[in-house]
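>>> okay, predicted coordinates and the sequence, questions at the end:
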Amino acid sequence: MKLLATLLTAAFLAAPALPTFAQQHGNAPAEKPAAAPAKPAAPAKPDLAQGESKFTAVCVACHGAGGNSGIPANPRLSQQHPEYIVKQLQEFRAGKRKSAVMQPFASQLSDDDMRNIAAYVGSSQAKPGFARDKELVSMGEKIYRGGIADRQIAACAGCHSPNGSGIPAQYPRLSGQHADYTAAQLTAFRDGARVNSVQMTQVAAKLNDREIRAVADYIAGLR
């Protein structure tokens, strides 16, 4: 008897579990689908007041009230596309764009600071700039609008628009920018001192000093 009981117990334990009545007739509660992964929180909407406050504390000495720099070597930032400003500040902070002046300042800024500053200067009205050399302006206009076909130099207007307003989130606004600053950046791209745009490096590599000055002077008068 003990042997029979042992065999019956072993057989019961080894048998597969039978479905319940509810499972057989489709009344079992459905399994809950796996929860979708949580979406990352969207960045906070830029705060213009905070942007103005931080800009005044950190940036205004070099870039002027509202981003209208009066120093030819320092860029005008007013009405610049915010996405472009954020990108440049992040690249200064990361060391991708080199500047002994800008890197320490950018390192002090959080991502929210950068977005706030960019929104503030982007909403500030830009003061008009002026071209200075009539002879250079004529050459600069030809290059800016039509490029130099026989040297495979693309027209600047193709990316930065005919009036220099650029394309938000893609190409920066150039109109009214200081000629000295624009010329310095084109030279830096050409000579390898600035390397955070492959496209600009390829274009600037084909320009000589006079052509760079001409394009920069023409851009200063765009509006």
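That came through fine.

>>> alpha carbons only for contacts and neighbour counts from here, please
Fine.

>>> what comes up buried for stretch 98-111?
Lys98, Met102, Gln103, Ala106, Leu109 (16 or more other C-alpha atoms under 10 Å).

>>> out of these, which are inside strands?
Using DSSP state E, no member of these sits in strands.

>>> now the residues you listed as a markdown table including distance to Gly66?
Output for the buried residues of stretch 98-111, formatted as a markdown table (distance: C-alpha to C-alpha, whole Å):
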| residue | distance to Gly66 |
| --- | --- |
| Lys98 | 24 |
| Met102 | 18 |
| Gln103 | 21 |
| Ala106 | 18 |
| Leu109 | 18 |
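
>>> closest one to Asn68 out of the residues you listed, please.
Met102 (17.2 Å; C-alpha to C-alpha).

>>> does that closest one touch Phe92 like I think?
Yes: using C-alpha atoms under 8 Å as the test, Met102 is close enough to Phe92 to be in contact (6.5 Å).

>>> put this beside the first:
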Amino acid sequence: MKKLAISLMLSLGLVAGADAGDAAAGKKIAGACAACHGQDGNSPAPSFPKIAGLGEAYIYKQLMDFKSGERQNAIMMGQVAALSEKQMQDLAAYYNSQTRTVGYAAEDKVELGQKVYRAGNTATGVPACMACHSMDGSGMDAAGFPALGGQHADYIKSQLVMFQEDKRANDNAQVMRDIAKRMSNKEIDAVSSYIQGLHR
């Protein structure tokens, strides 16, 4: 737990420093993003993330990571290749200004999902998700921790599995990789479903 706390503090420092973007300017260049993420950032496809209200610092970091190759995804790497840092800041500001839609959690997964999200699993060293992503899933934008509430369960599950398998490695101080590797597949499935129905 001490190692996790240190990792979280390090990640706070690594995210700071991005300038605020211009949401109006971001809206003007967001057309290409709409095909996968929806015009307002609420993707209708469960395999593509909802980026509305995700967190400006987090969105900007992901765009920068796709551009640098730190985060691998052929589609996104192609999309950001020609974007300037200012354009990425503007897109982050625009999508963060949008309101996230909320889905529903599967009834048979709520109990376990809620337990993992709110209390973690002390036996295996899994911390509560809400420690970084907040009780209602609204995240902590200043720290770069994304808002998860209402996110597609399929997308959350796929990202946790990628962290678990070291196929996604752009998490600051390996925080998400360390956590996901301690989670069972059943916990990942349940918490992903719970997050889909989580809202303010």
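That came through, no problem. Since this is a predicted model, take the numbers as computed values, not measurements.

>>> ok so, going back, pull the most distant pair out of the buried residues of stretch 98-111 of structure 1.
Lys98 and Leu109 (16.4 Å).

>>> aligned partner of Asp136 of structure 2 in structure 1?
Alignment note: Asp136 of structure 2 maps to Asn163 in structure 1; criterion TM-score structural alignment.

>>> wait, what's in contact with the residue positioned nearest the centre of structure 2?
By C-alpha atoms, centre = their mean, structure 2 has its centre lying nearest to Pro146, at 4.6 Å. Pro146 of structure 2 makes contact with Leu54, Gly55, Tyr58, His133, Ser138, Gly139, Met140 under the criterion C-alpha atoms under 8 Å, 6 or more residues apart in numbering.

>>> am I right that the last one is in contact with Ser134?
Yes: counting by C-alpha under 8 Å, Met140 of structure 2 sits close enough to Ser134 to count as a contact (7.2 Å).

>>> secondary structure element for the match of Asp136 of structure 2?
Assigned by DSSP states H and E, Asn163 of structure 1 belongs to no helix or strand.

>>> if we can go back for a sec, which ones among the buried residues of stretch 98-111 of structure 1 are found in helices?
Those of the buried residues of stretch 98-111 of structure 1 mapping onto helices are Met102, Gln103, Ala106, per DSSP state H.

>>> how close does the second one sit to Asn208 of structure 1?
Read that as Gln103 of structure 1. According to C-alpha to C-alpha, to the nearest Å, Gln103 of structure 1 stands 29 Å off from Asn208 of structure 1.

>>> which residue packs closest to Gly166 of structure 1, ignoring adjacent ones?
Closest residue in space to Gly166 of structure 1, ignoring its immediate chain neighbours: His160 at 3.9 Å, by C-alpha to C-alpha, 6 or more residues apart in numbering.

>>> what count of nearby residues applies to that neighbour?
Look at His160 of structure 1: counted by other C-alpha atoms under 10 Å, it has 20 neighbours.

>>> now swap in the one 5 residues further on and tell me
Residues lying near Ser165 of structure 1 (other C-alpha under 10 Å) number 21.

>>> give the residue farthest from the middle of structure 2.
Ala123 (25.5 Å).

>>> still on that earlier bit, contacts only, for the match of Asp136 of structure 2.
Applying C-alpha under 8 Å, 6+ apart, we find Asn163 of structure 1 in contact with Ala157, Ser175, Leu222, Arg223.

>>> what about the closest residue to the last one other than its chain neighbours, how many neighbours?
By that I understand Arg223 of structure 1. Nearest non-adjacent residue to Arg223 of structure 1, counting by C-alpha to C-alpha, 6+ apart: Ser175, 5.4 Å away. Per other C-alpha under 10 Å, the neighbour tally for Ser175 of structure 1 reads 27.
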